[in-house]
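# my questions are about this predicted structure, shown below with the sequence.
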Amino acid sequence: MNTPGFGATAPRPVPILNIANLLTLARLVLVPLFVVCMFLDDPIWRFVAFAVFVVASITDRIDGELARRRNLVTDFGKVADPIADKALTGAALVVLSVLGELWWAVTIAILVREWGITALRFAVIRYGVIPASRGGKLKTVLQVVAISVYLFPLPEPFAIVAHVTMGAALAVTLITGLDYVVQAFRLWRGSRGGGKAVGAPFNRPEAQPPTAS
């Protein structure tokens, strides 16, 4: 008698406290440290804040690669990773606006787009998953670069570099946000009309909850 799967070893459960999730938690811990350094009135602490932001941003790249390569993807990581990302960039944008170095209109526009699209992707997850686009990845890179330029104390003649970079980041952020809204509408309309939805259905093995936008 042949038993299906006889002799096969069941896959080991992925521990929550793995290296990828620990890096995500470290990024969350670095957020308040970054904020405190920004409000300390000393040029040295400004450099420290810049370094903390850069290190935290690098962990975002590393933890995702580790999770995929070592099969360390967990439900906790899927939720915590985007929260850590948006907490870091959001804190940086808000602090820069509080200090009068960045227009509040820019900060509000980016934050509304970031958290709004994240909420939208989870809202339509019953119909399908909206995959992270190349534009979304470019948006993330531009935001990190733009914030880093603002954080680094450049001489006044070079301040235009920060403004131009942030302008590009804002434009890509809003354009990709509109694209996600269109995709979400197509998913919803496809489910209502019985048509084929755009995006991977959530019950397929290859589909995963949204982790980046």
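Cool, the structure landed. Given the structure is predicted, the values throughout are model-derived calculations rather than measurements. Numbers count the residues shown, from 1 in each chain.

# hey, let's count contacts and neighbours off CA atoms from now on
Will do.

# what's the host helix or strand of Val149 in contact with?
Element membership of Val149, judged by DSSP states H and E, is helix 134-151. With contacts defined as C-alpha atoms under 8 Å, 6 or more residues apart in numbering, helix 134-151 is touched by 46-47, 49-50, 53-54, 57, 89, 92-93, 101, 161-163, 165-166, 168-170, 172-173, 176, 212-213.

# excluding its backbone neighbours, what's nearest Asp85?
Asp60 (7.1 Å; C-alpha to C-alpha, 6 or more residues apart in numbering).

# so who does the one you found touch?
By C-alpha under 8 Å, 6+ apart, the contact list for Asp60 reads 23-24, 27, 81, 85.

# how far off helix 134-151 does the host helix or strand of Leu170 point, in degrees?
Secondary structure assigned from DSSP H and E places Leu170 in helix 159-193. For helix 159-193 against helix 134-151, the angle by axes from the mean of the first three to the mean of the last three C-alpha atoms, to 10 degrees is 150 degrees.

# what helices or strands is helix 159-193 leaning on?
Judged by 3 or more C-alpha pairs under 8 Å, 6 or more residues apart in numbering; DSSP states H and E, helix 159-193 is in contact with helix 104-123, helix 134-151.

# put this next to the previous one:
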Amino acid sequence: MTGAPASAAGGSGARPVRGGELGTAAVGQASLWNIANILTMVRLLLVPGFVMLLFHDGGDEPVWRAFAWAAFAVAMITDLFDGHLARRYDLVTDFGKIADPIADKAIMGAALVSLSVLGDLPWWITGVILFRELGITLMRFWVIRHAVIPASRGGKVKTLAQGTAVGMYVLMLTGPLATLRFWMMMVAVALTVLTGLDYVRQALVLRRKGIAAERVAAREAVIAVADASVAESAGETPGGVDAGAAVTRTGAAPRGPAEAER
């Protein structure tokens, strides 16, 4: 596949360029029914199906837990691809901007809460992860008027660690594998906390820089208004021509109404 189909780009028929990326003419023309949004919707639909499979027969049936793991794995895989496809082929839409993070939080939150309800995962782990995810989401909105907090490499590693650990808890593992999944979850929790603190630091720095830039812009606007007032009081005409200069060029000052009558 060298480029997005015309239908996926809003029917513009723009020719793919630069290794499959659409040109600037196609930006903002993505159709709602593109592959990235479809993957996001599939992930949203998998959430209730995953929960039903996980709780089937009281959540103690290994086969049904394996089916639940498969649904969870598909959801996590679509999470890896939909954002990449949207950016690479200019398929970003307002729906995708809203639905993608909701789908991400929904599948992970559903898994964590369900595992804690079943007694497989301590509630404090669920609380720490959910608190971090909700807090960072709110913080993004807090600084969005100043800047966008970019996804860091640590955040991507955190997501991978969370998905791996939660997936191992969905499966009914015993022996050394059960011990391994515990330590994997500890790594995921540590990354969750550390990356969360890093996001807080980034948010504070970006907000401080944004406020400073706004103050500089406001100061420059005040100076510009003051300069305009000084220029106006100095006698500049609306066209930028000084009245004295007009006298010099014409040899006489412009006649007023009384002189015109004479």
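On my side now, so go ahead. Nothing here was measured: the structure is a model prediction, and the numbers come from that model.

# follow-up on the earlier one: and the residue nearest to Asp85 of the first structure? What does it align with in the second structure?
When the second structure is aligned by TM-score structural alignment, Asp60 of the first structure is paired with Asp79.

# trace Arg208 of the second structure over to the first structure, please.
By TM-score structural alignment, Arg208 of the second structure lines up with Arg189.

# test my guess that Gly196 of the second structure contacts Ile136.
Yes: here Gly196 of the second structure reaches Ile136: they are 6.9 Å apart, a contact under C-alpha atoms under 8 Å.

# not counting its neighbours along the chain, what's nearest the residue mapped onto Leu130 of the second structure from the first structure?
Matched to the first structure by TM-score structural alignment, Leu130 of the second structure sits across from Leu111. Leaving aside its chain neighbours, Leu111 of the first structure sits nearest to Gly90 (6.5 Å; criterion: C-alpha to C-alpha, 6+ apart).

# what about Arg69 of the first structure, distance to Ile62 of the first structure?
11 Å (C-alpha to C-alpha, to the nearest Å).

# sorry, that was for Leu151 of the first structure
Separation of Leu151 of the first structure from Ile62 of the first structure (C-alpha to C-alpha): 22 Å.

# next one: Leu174 of the first structure
For Leu174 of the first structure, the distance to Ile62 of the first structure (C-alpha to C-alpha) stands at 26 Å.

# which one's more surrounded, those two?
Taking neighbours as other C-alpha atoms under 10 Å, Leu174 of the first structure and Ile62 compare with Leu174 leading, 17 against 14.

# chain neighbours aside, what residue packs nearest to the aligned partner of that one in the second structure?
Superposed on the second structure with TM-score structural alignment, Leu174 of the first structure falls opposite Val193. Leaving aside its chain neighbours, Val193 of the second structure sits nearest to Arg132 (7.2 Å; criterion: C-alpha to C-alpha, 6+ apart).

# number of residues surrounding the one you found?
Neighbour count of Arg132 of the second structure, defined by other C-alpha under 10 Å: 17.

# ok, Thr179 of the second structure next?
By the measure other C-alpha under 10 Å, the count of residues near Thr179 of the second structure is 11.

# kindly report the same for Ala245 of the second structure.
Neighbourhood size, Ala245 of the second structure [other C-alpha under 10 Å]: 12.

# separation between Ala10 of the first structure and Met166 of the first structure?
49 Å.

# just want to know which of the two has more residues nearby.
Higher neighbour count among Ala10 of the first structure and Met166: Met166, with 22 against 7, using other C-alpha under 10 Å.

# skipping adjacent residues, who's closest to that one in space?
Distances taken as C-alpha to C-alpha, 6+ apart put Ala146 closest to Met166 of the first structure, at 4.9 Å, once the chain neighbours are dropped.

# give me the three-state assignment for the spatially most central residue of the second structure.
Centroid check for the second structure by C-alpha atoms, centre = their mean gives Lys97 as the closest residue, at 6.7 Å. Secondary structure, DSSP: H, G, I helix; E, B strand; the rest coil: Lys97 of the second structure is helix.

# separation between it and Leu91 of the second structure?
Relative to Leu91 of the second structure, and taking C-alpha to C-alpha, Lys97 of the second structure is found at 11 Å.
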